[in-house]
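Novice: Output the structure for:
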Amino acid sequence: MHFETSLDYLESRPYDEISVGDSASLVRTLRPEDVKLFALMSGDMNPALANTEFRHSGLFRDFIAHDMWSASLLSTILGTQFPGPGTVLIESTLHFSRPVTIGDTITVTVTIRQKFDHNHHIVLDCACVNQDGMLVVSGSAEVLAPAEKIKTKRTVMPEITISDKYARLQVLVARAAGLAPIDMAVVHPCDRESLRGALLAAEANLIDPFLIGPEQKIRAVAEENGFDLGSHRIVNVKHSHDAAAMAVTLVRSGDVEALMKGSLHTDELMAEVISRAAGLRTERRISHVFLMDVPTYPRPIMITDAAINILPTLQEKVDIIQNAIDLAHIIGTPEPKVAILSAVETVNPKIQSTLDAAALCKMADRGQIKGGLLDGPLAFDNAVSIVAAKTKGINSAVAGRADILVVPDLESGNMIAKQLEYLANALSAGIVLGARVPIVLTSRADTAETRIASCVIAALIAHANRAKQQAG
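Specialist: Next up is the predicted model:
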């Protein structure tokens, strides 16, 4: 007899109800999260599971599971299905025939081979086959069968999300693979994180840094933290204000093609950048974009403007949106979906942001904003959740699928970005657009990883600017 499993209950088969030849099956599909979770739980970080050269040597065609993941399925079927609750595993012998790869669907079958009345032990033949019918694991297990029937309501297991910020950072860094490092002025890197971020970005071949600040202070920070400054250039100036002015001068002279804020205040750097006499203005309004990789969202998402424009006007929002769309094109999104946020998703004359959203969408229809698909006003929930959008009856190609979130003002945008970073473990990159060169504008509290992520974006923009100049 082949036993089927109830979806609502766990029910054991006592020894007296089991006959030789009885069987049961369990089906599972291997997901990337399963491999990561098994590695975390077991501590088995076998490099063979992740090494690209080994994986593609001909035997392994993709990321593979730990062998014991397959074995754990046998434990699952024995303890929860057949014989079920109360079963005690005594001994098992397993042979692993071939690896299990991401996406493989494994069917585990156990069949009663022998019973022992004197101690209520049973021996089961075990087999795991993949979706192609190929044997993955085979063997046998001896168990102590339950003495009496046990029936209990099945517990709903919680969902587990593994947030690997370092892995997501490596994916982002890979976007710049093959590109030459860009010359970047690092303005006043006089604390641990700002100097470490610049040095790590240089180590990743993203930038060739000009370290601008009091040389003695920079070297002291390096010595205190064991950093090797190597042959990186140090431009010695007296204080942070001089560092900001020197960085802008290096851009204007063509010596660097990007800036990165160090341990000085944002206003101090941006005052030099926006100076009408000797700054880095263009015809476009300067704005800021947070590019965030959020574990619970299926794609990177931009938030703008959350750092430069405090309460932007309608015309300023046009430039803010166009800057973000242009960045989306550079990082590989040909027609980004732009959600213009407000507190509600309907136009309300008493809420200015809803009026701006409606006007911006019409301006996009008329070609005044190009390259993206706009919709608004949208509340945050229906901008990022298809379920929320459908619940509220919003029929939109943008709702629930947004690539860019345009916030009403700096306060709301900054709160959203910081909440995602600190409560949702988002990987964050911050970049200023609309100036002559990209500017990595991070908070003084940001980690070196955030600075590296921002340097990736700056490098992509700088190379796009090079290509544009060569084409022009």
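Novice: From here on, just use CA atoms for contacts and neighbour counts.
Specialist: Noted.
Novice: what comes into contact with the host helix or strand of Leu355?
Specialist: Following DSSP states H and E, the helix or strand that holds Leu355 is helix 352-365. Residues outside helix 352-365 that contact it (Cα atoms under 8 Å, 6 or more residues apart in numbering) are 314, 318, 340-342, 344-349, 369-370, 373-377, 408.
Novice: and for comparison, fold this next one:
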Amino acid sequence: MDMKTELLENRVFDDIAIGDSASITKEITQDDIALFAVISGDINPAHLDAEYAATSLFHHIVAQGVLTAGLISGVLGTKLPGPGTIYASQDLKFLAPVSPGDTITATCTVTEKILEKHLVVLDCHCVNQNGQEVLRGTAVVLAPVEKVSRPAITLPEVRLLRHERLRSLLARATAGSPMPTAIAHPCDDVSLLAAVEATERGLITPILVGPEQKIRDTAAAHKLDISGFQIVNTANIHESAAKAVALVREGTAKLLMKGALHTDILLHEVMQPGTGLRAGKRLSHVFVMDVPTYPRPLLVTDAAINIAPTLEEKCCIVQNAIELAHVLGIETPHVAILAAVETVNPAMQATVDAAALCKMADRGQITGAILDGPLAFDNAVSAAAAAQKGIKSTVAGQADILLVPNIEAGNILAKQLTFLANADAAGIVLGASVPIILTSRADDDRARLASCAIAVIMAGGQHHG
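Specialist: The predicted structure is shown next:
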């Protein structure tokens, strides 16, 4: 047996003496409170909303109640009496609040033994790092009568997946008035659900552009209430795309949203000379990703429109993403130009393009950001990985924008982050006269709403606070 393995050993009833004592010390974290909320369903703002809790007399009542009492249980179950102990009853009083960052020491001391039932009565109390008593009471347990000595079980690693960044964008977008939005051919449940959700959250006022009967039949089949929505009747997909673009061009709608039609069909109408929404820029797609394991929003471009962009096209793509980053409140975004290696190799066009883009930024041809590349993905998002390779860069490990070499790399990267790293990805097309909202059947409600929120922020001027 590994000598470093922790052993759990109990104290049988006959070996326990009055006055015996044991303790456990733990720092209470916000994750501890969040885990309890997930398990119990208790989402009381007194312990999940720091601003509310600060004004609440009973702030963080869950921490002082369940978590500190849980430490008592930990002492009884692992130390005194230890493994094999059965909890009989407890009487605890919570004397002071406990907040994240407090270090709590729980102590249990034997005060009485009841021989005929092998019961042990213990005085229990918890104090914080300042010596203030936060809990006191008694516990009665059925002590084990057989000796137990066994290796401690390794607890599973638990990670909390938070998506506050997209939620903050949603809160910012809903601060203004709903944005009139032309939705091209919303003839499936996902398109209509996105319209309903965004309307309910006050993001958009939808204009459904498509075959009216088909739209109504789809809504009825999926029990979606669209009774208050304006519908512009069209005969087919191509007419839906053309009419939705026309509504934006004439000013009736301020945003354009893709429904149940292929992206190419919609963008073909957007790019039509004279009738489209061209704004003198190249169209490009950005995924605004909320990756729970990454400390900042991550913009991935281009993963949906430009298949194999040239150097000139990459210049436009990265500038579009930089401008979006500014709107989202990232004042000087760090742009990592991705490739498979960190050195320029003439046989790998992506590395040559990366070097050229960095020099273009130095000469003012790309503005508003700090660029570096070529960088492999690990060096772009991990300072430790970059340090191991001796890479000195202000972008390495701090990337806000990832410029991918081609559409395959971008699509694979975004979907890996979504499906393996539990990221949310809000998709938007930039470069037209208005933002274009793209949603996918694989999107969850957060991602769909975030896509709308980003478009609303861009079109409505909800400046970063």
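Novice: Structural similarity score between the chains, please.
Specialist: The TM-score (TM-score structural alignment, normalised by the length of the second structure) is 0.90; 460 aligned residues with a Cα RMSD of 2.6 Å.
Novice: re the thing from before, in ChimeraX, how would I select just the buried ones from the contacts of helix 352-365 of the first structure?
Specialist: ChimeraX command restricting those to the buried ones, with burial defined by 16 or more other Cα atoms under 10 Å:
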select :314,318,340,341,342,344,345,346,347,369,370,373,374,375,376,377,408
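Novice: Of the contacts of helix 352-365 of the first structure, which belong to helices?
Specialist: If you go by DSSP state H, the contacts of helix 352-365 of the first structure have Leu314, Val318 in helices.
Novice: now for Asn128 of the second structure: what does it line up with in the first structure?
Specialist: Alignment note (TM-score structural alignment): Asn128 of the second structure maps to Asn130 of the first structure.
Novice: Hmm, Thr109 and its match touching each other?
Specialist: No: using Cα atoms under 8 Å, Asn130 of the first structure is not in contact with Thr109, being 11.6 Å away.
Novice: Map Leu402 of the second structure across to the first structure for me.
Specialist: Checking TM-score structural alignment: Leu402 of the second structure goes with Leu405.
Novice: measure its match to Asp365 of the first structure for me?
Specialist: 18 Å (Cα to Cα, to the nearest Å).
Novice: Tell me which of these two has more neighbours.
Specialist: Leu405 (26 against 13; other Cα atoms under 10 Å).
Novice: Tell me the secondary structure at the more buried one.
Specialist: strand (DSSP: H, G, I helix; E, B strand; the rest coil).
Novice: who's in contact with stretch 41-60 of the first structure?
Specialist: Contacts of stretch 41-60 of the first structure (Cα under 8 Å, 6+ apart): Phe38, Ala39, Arg61, Asp62, Phe63, Ile64, Ala65, His66, Pro99, Thr101.
Novice: residues contacting Leu142 of the second structure?
Specialist: Thr85, Ile86, Tyr87, Ala88, Lys117, His118, Leu119, Val120.
Novice: Quickly find the element holding the last one.
Specialist: Secondary structure from DSSP H and E places Val120 of the second structure in strand 119-127.
Novice: Now the next helix or strand after that strand on the first structure. Mean distance?
Specialist: Once the chain leaves strand 119-127 of the second structure, the next helix or strand it forms, by DSSP H and E, is strand 133-142. By mean Cα distance after the TM-score superposition for the first structure, the fitted strand 133-142 of the second structure averages 2.0 Å away from its aligned residues in the first structure.
Novice: how far apart are whichever helix or strand comes after strand 133-142 of the second structure and its match in the first structure?
Specialist: Per DSSP H and E, the first helix or strand lying C-terminal to strand 133-142 of the second structure is strand 149-151. Mean deviation of strand 149-151 of the second structure relative to the first structure after superposition (mean Cα distance after the TM-score superposition for the first structure): 3.2 Å.
Novice: Against which helices or strands is the helix or strand following strand 149-151 of the second structure packed?
Specialist: Once the chain leaves strand 149-151 of the second structure, the next helix or strand it forms, by DSSP H and E, is helix 164-173. On a contact count with 3 or more Cα pairs under 8 Å, 6 or more residues apart in numbering; DSSP states H and E, helix 164-173 of the second structure meets helix 445-460.
Novice: which residues are contacting the helix it packs on?
Specialist: Contacts of helix 445-460 of the second structure (Cα under 8 Å, 6+ apart): 166-167, 169-170, 172-174, 176, 179, 194, 197-198, 203-204, 254-255, 324, 327-328, 424-428, 434-439, 462-463.
Novice: Apply 7 Å and report the result again.
Specialist: By Cα atoms under 7 Å, 6 or more residues apart in numbering, the list of residues contacting helix 445-460 of the second structure from outside reads 166, 169-170, 173, 179, 194, 198, 203, 327, 424-428, 434-435, 437, 439.
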